[in-house]
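# Provided below are the primary sequence and the corresponding predicted coordinates.
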Amino acid sequence: MGKTQKEISERIGCSQSAVSRHLSGKSVGRKKCGKKRCTTRRGDRTLRKIVEKDRFQTLGDLRKQWTESGVETSRATVHRRVLLNQKQRQKRLTWATEKQHWTVAQWSKVLFSDESKFCMSFGNQGARVWRKTGEKEMPKCLKSSVKYPQSVMVWGAMSAAGVGPLCFIKGRVNAASYQEILEHFMLPSAEKLYGDEDFVFQHDLAPAHSAKTTGKWFTDHGITVLNWPANSPDLNPIENLWDIVKRKLRDARPNTLDELKAAIEASWASITPQQCHRLIASMPRRIEAVISAKGFPTKY
């Protein structure tokens, strides 16, 4: 209409600079700037577990172990991922404060769940070999290795009454495949552990878990989902069960994927209801630990 930028800004109630940016095309159809996020949430959880094993490791050590788990990244990315940001810490603290007075009986009504990755090789110490001095480089004293060992992804659930059936996941998990897991493994877990009693389901904030269609699935099935703070593996007792299973696998030393799966199932089946109840009973202490740490990660 031939009006000046000042006249336009006064008429629509915004700043003249905003009008200028719009007219120059700078605010129209802008593409997202910056690099694409180079790690997944699952990869970030792996890094946190590495850090929790030894809080005094250097960035180089953390990056090396994270790379060996299958995540290629820089030292700068490692540094950014290690610490919770202020917003996440505040949400953890708020969540813990809300749950501060929950009893063990209330936590016993929660069905906790999680996915975990199991690799054919465990640790980074390598295989031990019997050899004499000077035989270090002999071919028969060397063992080849692969950069990315064969692995399987597993979904599981637990409550104060014990564990449910495991699901070995094929391929990447999206909303549709996750809902299949819920249908064929979560519901049987709930039936086994709770029968006809009511329960609350817990899972983290992975994209497949937070999808709108997944939320509708829970609504359609009449299942209450526990609100959960981001980046909080220390609040999920099933993480301790994964550690128990992985420690047992070090003794089993499977050589094939079938052997690995069988060993995982055997280790999972050996977990007792008493072990699960003790972990659920630790929830009030975990909550207090988060409050005492003002939202920072805890020893759990």
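Great, that's in hand.

# For the rest of this, base every contact and every neighbour count on C-alpha atoms.
Will do.

# longest helix anywhere in the chain?
Looking across the chain with DSSP state H, the single longest helix is helix 238-252.

# Would you state the strands of the chain in chain order?
Taking DSSP state E as the criterion, the chain contains strands spanning 110-119, 151-159, 162-163, 167-169, 200-202, 224-225.

# So for the longest one, what gets flagged as buried?
Taking 16 or more other CA atoms under 10 Å as the basis for neighbour counts, the residues of strand 110-119 that come out buried are 110-119.

# give me the number of residues near Lys246?
Other residues near Lys246 come to 20 when the count uses other CA atoms under 10 Å.

# show me the contacts for it.
Counting by CA atoms under 8 Å, 6 or more residues apart in numbering, Lys246 touches Phe118.

# how close does it get to Leu257?
Note on Lys246: its distance to Leu257, by CA to CA, to the nearest Å, is 15 Å.

# got it, and Val225?
Distance, Val225 to Leu257, using CA to CA: 33 Å.

# ranges for the helices of the stretch 51-200 of the chain?
Taking DSSP state H, counting those that start in this stretch, the helices of the stretch 51-200 of the chain run over residues 59-68, 75-82, 86-98, 104-107, 175-181, 187-194.

# quick revisit: to Ile271, which of the strands of the chain lies closest?
Evaluated with CA to CA, the strands of the chain place strand 162-163 nearest to Ile271, the distance being 7.5 Å.

# Can you get me the centre-to-centre distance for the closest one and its chain?
Relative to the centre of its chain, strand 162-163 is centred 20 Å away, using CA atoms, centre = their mean, to the nearest Å.

# Check which helices and strands it sits against.
Using 3 or more CA pairs under 8 Å, 6 or more residues apart in numbering; DSSP states H and E, the elements in contact with strand 162-163 are helix 187-194, helix 273-281.

# Give me the helices and strands touching the longest one, please.
What that stands for is helix 273-281. helix 104-107, strand 151-159, strand 162-163.

# Report the inter-axis angle for that helix versus strand 151-159.
Put simply, helix 273-281 runs at 80 degrees to strand 151-159, going by axes from the mean of the first three to the mean of the last three CA atoms, to 10 degrees.

# Show me what helix 273-281 is in contact with.
With CA under 8 Å, 6+ apart as the criterion, helix 273-281 contacts 104, 107-108, 158-163, 237, 240.

# Give me the neighbour count for Val152.
The burial count for Val152: 17, using other CA under 10 Å.

# from memory it sits against Leu166, does it?
No. Shown here, Val152 and Leu166 do not form a contact pair, counting by CA atoms under 8 Å, at 12.0 Å.

# related to what we said a few turns ago, save the helices and strands packed on helix 273-281 as CSV, and put in distance to Gly43 too.
Formatted as CSV, those follow (distance: least, CA to CA, whole Å):
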stretch, distance to Gly43
helix 104-107, 28
strand 151-159, 13
strand 162-163, 25
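
# okay, now the one to match up with it:
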Amino acid sequence: MHRRPGYEARNALSKTQFKLKRQNQSIHVYGVIGWNFKGQLHFYTGSGIGGRLVQADYMAILEQIVAPERDKDCVLVEDNDGPHGTKGKGPNKIKALKDLLGIRWKMNPANSPDLNPIETIWRIIKQRLKSRGVIFEEAVLRQAIQEEWDKITIEEINRAISTMPDRVAALNERNGRPIPY
């Protein structure tokens, strides 16, 4: 965002929309998909600076949401975010907790989002949300996210999952460079 000289220009409606929209983009949502399966959405606020997720928050999510809802055959796919326990040195509390809770998991590097099927679903939801225009209130944004999640069909989920072998092949052909998905 850039600042224009003068009070009126700085507080023009377009600048105010941008400020409010940026605030709304800090909503955290956890959702689960699998072949022929779509779980509930869970909204949460992190206890870190600006509502960011910290390890204590992630441990609570693992205990309260992931462990009770998981299917024994499911694998939790995580990105390389710090609270997921993929960074740092010394004993890893997050990995120990996942073992204790019996959660099977694998890490998906943050620079490979195309290899995680839920990212395809989030992309669909984000595109649908953009067509609604700017949403100013957090409660309205949460409701809109929930509505778009509810509109996601099992066919869309299965299609996202079924493309994974092609995505891996494309990644291999391109020697790890970005793929067109």
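All right, it came through fine. For clarity, every value in this text was computed on a predicted model and none was experimentally measured.

# Once they're superposed, tell me the TM-score.
Put the two chains on top of each other and the TM-score (TM-score structural alignment, normalised by the length of the second structure) is 0.76; 157 aligned residues with a CA RMSD of 2.3 Å.

# sorry, back to before: nearest to Arg11 of the first structure, of the helices of the stretch 51-200 of the first structure?
Closest approach to Arg11 of the first structure among those is made by helix 86-98 (37.7 Å; CA to CA).

# Buried residues, that closest one. List them.
Neighbour-count burial for helix 86-98 of the first structure, with 16+ other CA under 10 Å as criterion, is recorded at 88-90, 92-96.

# what range in the second structure matches that helix?
Under TM-score structural alignment, helix 86-98 of the first structure has no counterpart anywhere in the second structure.

# tell me which strands and helices that helix is in contact with?
With contacts defined as 3+ CA pairs under 8 Å, 6+ apart, the packing partners of helix 86-98 of the first structure are helix 283-292.

# By how much does the helix it packs on deviate from the second structure on average?
Averaged over the aligned pairs, helix 283-292 of the first structure sits 0.5 Å from the second structure after superposition, using mean CA distance after the TM-score superposition for the first structure.

# Distance from the chain centre to that helix, please.
20 Å.

# Pull out the buried residues from it.
Those would be 283-284, 286-291, for helix 283-292 of the first structure by 16+ other CA under 10 Å.

# how far off helix 273-281 does it point, in degrees?
Going by the same axes, to 10 degrees, helix 283-292 of the first structure makes 30 degrees with helix 273-281.

# Can you list the helices and strands that helix 283-292 of the first structure packs against?
Contact partners of helix 283-292 of the first structure among helices and strands, from 3+ CA pairs under 8 Å, 6+ apart: helix 86-98, helix 104-107.

# Over which residues of the second structure does that helix lie when aligned?
By TM-score structural alignment, helix 283-292 of the first structure lines up with residues 164-173 in the second structure.

# picking up where we left off before, would you format the strands of the first structure as JSON lines with distance to Lys143 of the first structure included?
Listed next are the strands of the first structure as JSON lines, based on distance: least, CA to CA, whole Å:
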{"stretch": "strand 110-119", "distance to Lys143 of the first structure": "18"}
{"stretch": "strand 151-159", "distance to Lys143 of the first structure": "19"}
{"stretch": "strand 162-163", "distance to Lys143 of the first structure": "38"}
{"stretch": "strand 167-169", "distance to Lys143 of the first structure": "29"}
{"stretch": "strand 200-202", "distance to Lys143 of the first structure": "43"}
{"stretch": "strand 224-225", "distance to Lys143 of the first structure": "48"}
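
# do you know which of the ones you listed lies nearest Pro139 of the first structure?
Pro139 of the first structure lies closest, by CA to CA, to one member of the strands of the first structure: strand 110-119, at 25.5 Å.

# relative to helix 238-252, how tilted is that closest one?
Relative orientation of strand 110-119 of the first structure and helix 238-252, computed by the same axes, to 10 degrees: 30 degrees.

# Kindly name the residues of the second structure that line up with strand 110-119 of the first structure.
Applying TM-score structural alignment, one finds that strand 110-119 of the first structure aligns to no residue range of the second structure.

# So which elements touch that strand?
Against strand 110-119 of the first structure (3+ CA pairs under 8 Å, 6+ apart) you get strand 151-159, strand 200-202, helix 238-252.

# chain center to the shortest one: distance?
Its chain's average C-alpha position is 16 Å from that of strand 200-202 of the first structure, according to CA atoms, centre = their mean.

# What span of the second structure is that strand aligned with?
Residues 75-77 of the second structure are matched to strand 200-202 of the first structure when aligned by TM-score structural alignment.

# List the buried residues of the matching stretch.
Within stretch 75-77 of the second structure, judged by 16+ other CA under 10 Å, the buried ones are Val77.

# ok, residues contacting it?
Contacts of stretch 75-77 of the second structure from elsewhere in the structure, counted by CA under 8 Å, 6+ apart, are 103-108, 116.

# Would you check the span in the second structure matched by the longest helix of the first structure?
Aligned using TM-score structural alignment, helix 238-252 of the first structure spans residues 118-132 in the second structure.

# Please report the distance of Gln40 of the second structure from Ile145 of the second structure.
Counting by CA to CA, the gap from Gln40 of the second structure to Ile145 of the second structure is 12 Å.

# These two: who's more crowded?
Neighbour count, other CA under 10 Å: between Gln40 of the second structure and Ile145, Ile145 has more, with 21 against 14.

# which residue lines up with that one in the first structure?
Counting by TM-score structural alignment, Ile145 of the second structure corresponds to Ile264 in the first structure.

# Give me the distance between the nearest residue to its match once chain neighbours are set aside and Gly162 of the first structure.
Closest residue to Ile264 of the first structure apart from its sequence neighbours, by CA to CA, 6 or more residues apart in numbering: Val245 at 6.7 Å. Between Val245 of the first structure and Gly162 of the first structure the computed distance is 14 Å (CA to CA).

# try Gln5 of the first structure
Distance from Gln5 of the first structure to Gly162 of the first structure, by CA to CA: 68 Å.

# Same drill for these two, tell me which one is more crowded.
Set Gln5 of the first structure next to Gly162 and count neighbours by other CA under 10 Å: Gly162 wins out with 19 against 16.

# which one in the second structure is aligned with the more buried one?
Match for Gly162 of the first structure (TM-score structural alignment): Phe37.

# With adjacent residues omitted, what lies nearest to Val163 of the first structure?
Sequence neighbours aside, Ala157 is the residue nearest to Val163 of the first structure in space, at 5.9 Å (criterion: CA to CA, 6+ apart).
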